[in-house]
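> Let's see this in three dimensions:
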Amino acid sequence: MQASKQVAPAFGQADLSNCERELIHLAGSVQPHGALLVLRESADLLVQQCSGNVARLLGLPAEALLQRPLALLGGDVAERVAALLRPPQQHQANSGHADLREAVMLQCSIGPTGRRFDGALHRLAEGGLVLELEPATTSASAETGGMELQDLTPEQMAATLSDALQRFGAAPSVGVLADAVVEVLHHLTGYDRVVVYKFDPDGHGKVIAEARHPRLESLLGHHYPASDIPQRARALYLLNRVRMLVDVNAQQAPLLPALRPETGAPLDMSLCQLRSMSPIHLQYLRNMGVTATLTASLVREGQLWGLIACHHYSPRHLRCTLRSAADLLAEVASTRISAIENYAHAQVALMVRRLEQRLVEATSTEGEWRYALFRNPRTLLQPLEATGAALFCEGEVLVSGETPSTPELRALLAWVQAQQPVPVDEPFACASVGQANPALASLTPTASGVLAVRLSTNSPDWLMWFRKEQLQSVTWAGDPSKPMVANNPLELSPRRSFAAWSEIVRGTAVPWSSTELALARGIGVALVDIIVQVQAVRLLIAEHQLVQIRGAVAGSREPVLVANAEGRVVFANEALVVLRGAPVEKGGEISGLFAAAPAVQRALAEMRRSQHGWRRELDLLGADDTLVPMAVHAEPVSGRDGQALGYVLTLLDLREARRADTARLNLESTLRLAAQHTRSEANEPDGVIAAILTNASLAAMDIADARGGPPVAPLLQELENSTRRAAGLYAQIRSSSG
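I've put the predicted structure just below:
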């Protein structure tokens, strides 16, 4: 049966069954606290569309303003807009966004009395300009419906931002950072409730931090289904980072005319700060008792990581400088989140180093590494927040934590191998084994989620981590026995959303994040390296197993070199040959493979004397005498009589690490130059700019130290762009506040 074509409902005509497709960017109306004008990009800045509230806010009715020059409004508004349209070299230093792809703030006067307005100007992709205007009054007035505009003095703003950015930069974890974010935004904006809302890989959300008025019920730890925030809304959160709703009950002002005269199409309001919100979303807020909101996007590597959501229980209107401050803080918090999560790779390197030492020691003293791996369950489970783990190695099964039975584990292993029949480097991850394979539904209580890494290319050796069904560990935000708002499914509430989320995720574990996948990959690679080392030891002390072990070492992805007691090559695997770009001569001196041959000879002599391993950074000689920087780990191998049998050398290519170090140094040089250019007339550094640059420098170090993770050069470039954007936002704030 052929599926019928789904038609996107127009704005305001969606219900819960089709709200994912609602055209919310074509709202056709604005919130009444501000006015919107669509201008022709020409010398006269002809007004082509306007919101229906221009008479009340700007002093001219729509019929007198449409198809007339912007200068008709009086004041300096037309001059201010024209200044932003001049060639970039004439105004880029002031605006920071000369191409107007993002809204640029401006201040202007309108009318014979020179009423002050805050403005935002951006360019439409299909041509034309959108000018949004809000009264810049600081006291209750008719223009703002009797509401007082919230703002800070320049001195208060600078002090608040400087303190906040220093606090963000010092946060050691996402949890500590999120707590700092909600406390700072709660103090800065005065909203009754501020939360940080984090998305999981499936788009479901969880409140991970909260600052609230004591009279309010806590939402900390609350979960929401992905459907609460449609995909169109998520896309707009990436385009328009900060959104404010002043009054959920206010009458919206329609655009006049409804369609653009030049195109006959609705106005794309994706970047409009005044855009009306969906009636479904407004009803959702009313059901929560919320009257006003402010949301700021948390973006990591171009994806929506989460949201900062501010709720107020009466109308609330923040001036544009405060909204830009919230945007700046969200931008810097996003940078810090990226740095913290990427720094986890560096933490894994430390953990793996300790694991490697313990397993090598266990091999030399006990002849076995596998039991040492499971001696301390916390070491294996905590980094991935797993509830259980199992090792399948050489036909045996070792377990830790809460796991299924051995027959169930073997059935799970067979299924996992069937999903990845060809050896690959990427981990296998599943959050709902029972749904993916109903025959394994019995595993749900202990292993609803599985994360697995392959440890061998030629045998069924795997390390697996498990997670229980997530509903077993979820705590309700408040009393679950309290009734919901109503039985009408249109009347959404947080409690109903939690119930919907519970139904969606029943039988699933908390999904494995991209960071956890990277951690698993790092642990798997390290274990492969350890296994290769152990097998290389066996190669020297058990000649009757030579063929089997040689195959395992030769097929390793890690470059391995085995030498006899005289320091001559016994074996070099294919990975080393590929790395050199030239064959390795058997029987040749291993020192001849490195640029610093005398240093290697001295190190071998010292190992023979002390029987202790060493680690050095050396240049490997490649084809045509090219130098390949390597981290070399050498371990002596002794027989039962204590005599040296030879050495095992494992090598790590440092070229990517060197490129990362160079990128970090280049970025720090750029930051130092930026700091010099932002000094005041008294040659004193600006506190906020200094805090932004300090945060960026700390983030750069964290990112660059994350060995084993993704390439850091793009992350450092994203950090540089984010820092420039944050500095630009502050420049606008400082210009507007002055």
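> hey, let's count contacts and neighbours off CA atoms from now on
Will do.
> mind listing the helices for the stretch 501-650 of the chain?
Along the stretch 501-650 of the chain, counting by DSSP state H, counting those that start in this stretch, helices occupy 514-541, 546-554, 574-580, 597-610.
> For the ones you listed, please prepare TSV with the additional fields mean neighbour count.
Listed next are the helices of the stretch 501-650 of the chain as TSV, based on neighbours: other CA atoms under 10 Å:
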stretch	mean neighbour count
helix 514-541	21
helix 546-554	17
helix 574-580	18
helix 597-610	16
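> out of these, nearest to P315?
Closest approach to P315 among the helices of the stretch 501-650 of the chain (CA to CA): helix 514-541, 39.2 Å.
> picking that back up, now the helices of the stretch 501-650 of the chain in CSV, with distance to L350?
Conversion of the helices of the stretch 501-650 of the chain to CSV gives the following (distance: least, CA to CA, whole Å):
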stretch, distance to L350
helix 514-541, 11
helix 546-554, 24
helix 574-580, 24
helix 597-610, 24
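> Of those helices, which is nearest A727?
Of all the helices of the stretch 501-650 of the chain, helix 514-541 sits nearest to A727, with 28.6 Å by CA to CA.
> How far away from the center of its chain is the closest one?
Offset of helix 514-541 from its chain centre (CA atoms, centre = their mean, to the nearest Å): 28 Å.
> Here is the second sequence; please produce its structure so I can put it next to the first one:
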Amino acid sequence: MNIRSIVNKDNTNLLNCESEPIHIPGCIQEHGFLLGLAADSLLIRYSSENVFTYTGFTHQQLLGKPLQQLCSAEQEDLLREFLTAASFDQSQPFVFTINNVKYNTKPHISNSTVILEFEPFPDGTLDLPNLYKQTQQFVSYLNDAQDLRQLCQSIAQETRAITGYDRVMIYRFDKNYNGEVIAEAKQEELLPLLGHNYPHTDIPAQARALYLTNMLRMIVDVDYTPVPLYTIADEKEEKHLDLSLSILRSVSPIHIEYLKNMGVKATLTISLLQDNKLWGLISCHHYSQKNIPHYTRLSALLQGYFFTSQIKVRQAADEYNYAQYIEDNIRPLLELMSTGDDFIAQHYHNTLLRDCIRASGFVIVQNDTIFRNGKVPPDRQLLPLLEWLKEHAGNGQFSTDHLIAVYPPAEAMNDTAAGLIYHALDSGGKNCALWLRPEMEKSINWAGNPSKGIVMDSAGARLSPRKSFELWKEVVKHYSEEWAVPELTTAARLAGNLQKQAHLADIRREENRYKELAAKLEAANAELENFNWISAHDLKEPLRKIQLFASRTFYSEVSLDVYKDSLVKIQNAASKIQLLLDSMLSFATMSKSNEEFEKINLNNTLTQVLGKYRKEINAKEAVITTDALPQLSVLPYQAEQLFSNLISNSLKFSKEDVPLKLNISYHRGPRHHIISFSDNGIGFHNKYADIIFKIFQSLNKENQSNIGIGLAICKKIMDNHNGMISAEGQEGHGAVFSVSFPL
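Modelled structure (predicted):
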């Protein structure tokens, strides 16, 4: 019979330990022995070399033989019954008696092999622990613990009391599997490791995977000599034996050297799982060799189960309390959003928008307008960042506490944007909301320099794990405070509400635009009605006169005087038609101006207009006073036409034989530049204050040259400037016309 060793002899070192096949080492620790049985026949297919030490049989004598070679037929039958049960109890060991020595055996199946690990009773007893007392103790911890860290400390102390290890630590992983000691129970003389951090390289990925499979792992003595496993050299036999669930499985020599460098002699490790991921470990260290019996291990494992059951509950409770705190903060914001006002434009500066999730800065972009709140990068940094986020944010959402890792230009924004939360408010990312946090430098206490996890030995011959575990402080830069789950949830909620507000604001703007268009259409219809009235009445009346007086000239008996009088009246009627047509053309031209706005000095415009009316001013012996006028952005020709029409209006409706007094004043209101033209002319009744601005509505019908177009043109000019014109009069005592240009 050809027997071969299955020891895995792949060359493993610190440079390739990430791929070390630690689940198939082909050897075990020496505090017990191992047999592998064919699942169907229970013939011995695998045996550890040290079987002779415990049984008196060599592995050569046992391989290929039935299990009865070691035990009675009755025990073999009991094992068959145990294995064929619907689900055999993993918590209770199967007890073998060999040569009057009792062994705890925890059977499990690996592929087609039944693995039996035989351990002599370390304390010679199978007494069960007091589970009631242990559970009662745990419940008291739950009641006393104010938070998760305090519960961790209680679990560490209780686990040490149960197992007797020199040091028990609760070790929590971050998202990158760097570990931190968050609780510790130890002998007084030992140096504390509480608060120390260990890099993810200390526990390689394949080791973390095994912690998910097998929740309890024990090393009795780091100085053990690995015991090889043997099998019959048969092509049908598996090349390797998977020992993932084995308690005796030999440990990676690299990990053994790591523990020796720490001065540790024995360990017990219990996995702490959360949502099928490795949350942390209960790590027990002893500074001399140590073996604990099956039920003591089970009690320690029960502590892990107890604690694991509380991780999610405690974290959820902490998150709930924080979420309630945030909810109290954002309630006023949500109430403001429900008022229907333009929330973004009116309330973007509200500090609650950033304070509710402890952000230092907040940005919202709406229709190319950037609203800032708090500490925000300048445009030269912010605009490229927004473009990058629009392109790279999956589903319009992105968050990070380490922006520089994905966006290198963030190095220049550490004081405002080391971390951020981004939400697009539309499908194209044109509108968005952004919460920002600055860099928060922090010190991490590493157990040794993490950058020296691998060192060359003194002879320079080989690499080995680091030997120093003294406190080593690292200052971490370019990170903001990490965003908590309630903060991310609240940001998403606020973004949804801001999106609604943006849509409502757009709808309101559209409504206002339609209202403005409707008002303009109504005004245009009114103007069109006036034009129709002119066509129907004002133009027909002089045309009838032309027809009438022209017909008189066709009679031969008409005298020369009658003939001349008819021609004069025909000429006057034609002039009236020409005046009406010119006025209509002037008004239409004012409505369709292609002139561009320019910033001009209105004092110069006023001087030009007064110069144009110098003859009429002198004839009226008018006294005109004026304030200094501002520089405004206007349509230059229309501004000149406005002044011209208002001054002409005062000259035209001045009193006979009374010198005209015209005062042109200026003052700046809260929203408008206001220029007023006050005269002492004939005035008008205030009930006509609105009518006089309508086209072809004249209060003085006797003056044939006044057809009611000048003030209508003034009204049109002010509409073109988004301004206003108003009039106030008193019959016989003058009038005041005020024009208001918006600031």
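> So for L391 of structure 1, which of the helices of the stretch 501-650 of structure 1 sits nearest?
When the helices of the stretch 501-650 of structure 1 are compared by CA to CA, helix 514-541 sits nearest L391 of structure 1, at 11.3 Å.
> what angle separates that closest one from helix 546-554?
In terms of direction (axes from the mean of the first three to the mean of the last three CA atoms, to 10 degrees), helix 514-541 of structure 1 departs from helix 546-554 by 150 degrees.
> Of all the helices of the stretch 501-650 of structure 1, which one comes closest to A696 of structure 1?
Nearest to A696 of structure 1 among the helices of the stretch 501-650 of structure 1 is helix 514-541 (20.9 Å), distances taken as CA to CA.
> Just the strands from the stretch 201-350 of structure 1, written as ranges.
Shown for the stretch 201-350 of structure 1, the strands assigned by DSSP state E, counting those that start in this stretch span residues 205-212, 223-224, 242-245, 253-256, 292-300, 303-312, 317-318.
> Repeat that for the stretch 1-150 of structure 1.
Using DSSP E, counting those that start in this stretch, strands in the stretch 1-150 of structure 1 cover 29-30, 35-39, 47-51, 104-110, 115-123, 129-135, 149-150.
> Check which helices and strands the first one sits against.
Applying 3 or more CA pairs under 8 Å, 6 or more residues apart in numbering; DSSP states H and E, one finds that strand 29-30 of structure 1 contacts strand 253-256.
> which residues of structure 2 does the strand it packs on align to?
Under the alignment (TM-score structural alignment), strand 253-256 of structure 1 falls on residues 227-230 in structure 2.
> and that stretch, how far out from the chain's middle?
56 Å.
> rewinding a little: distance to M630 of structure 1 and mean neighbour count added to the strands of the stretch 201-350 of structure 1, as TSV?
Supplementary listing: the strands of the stretch 201-350 of structure 1 in TSV, determined by distance: least, CA to CA, whole Å; neighbours: other CA atoms under 10 Å:
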stretch	distance to M630 of structure 1	mean neighbour count
strand 205-212	42	22
strand 223-224	47	25
strand 242-245	46	23
strand 253-256	65	21
strand 292-300	32	24
strand 303-312	35	21
strand 317-318	55	20
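> show me where the stretch 351-500 of structure 1 has helices.
Going by DSSP H, counting those that start in this stretch, the stretch 351-500 of structure 1 shows helices at 370-373, 377-381, 406-419, 433-436, 444-447, 494-505.
> Same check on the stretch 501-650 of structure 2?
According to DSSP H, counting those that start in this stretch, the helices that the stretch 501-650 of structure 2 contains are 540-552, 560-591, 602-612, 614-619, 636-652.
> Check what contacts the fourth one and list those residues.
Outside of helix 614-619 of structure 2, the residues that reach it under the criterion CA atoms under 8 Å, 6 or more residues apart in numbering are L651.
> residues in structure 1 aligned with that helix?
Under TM-score structural alignment, helix 614-619 of structure 2 has no counterpart anywhere in structure 1.
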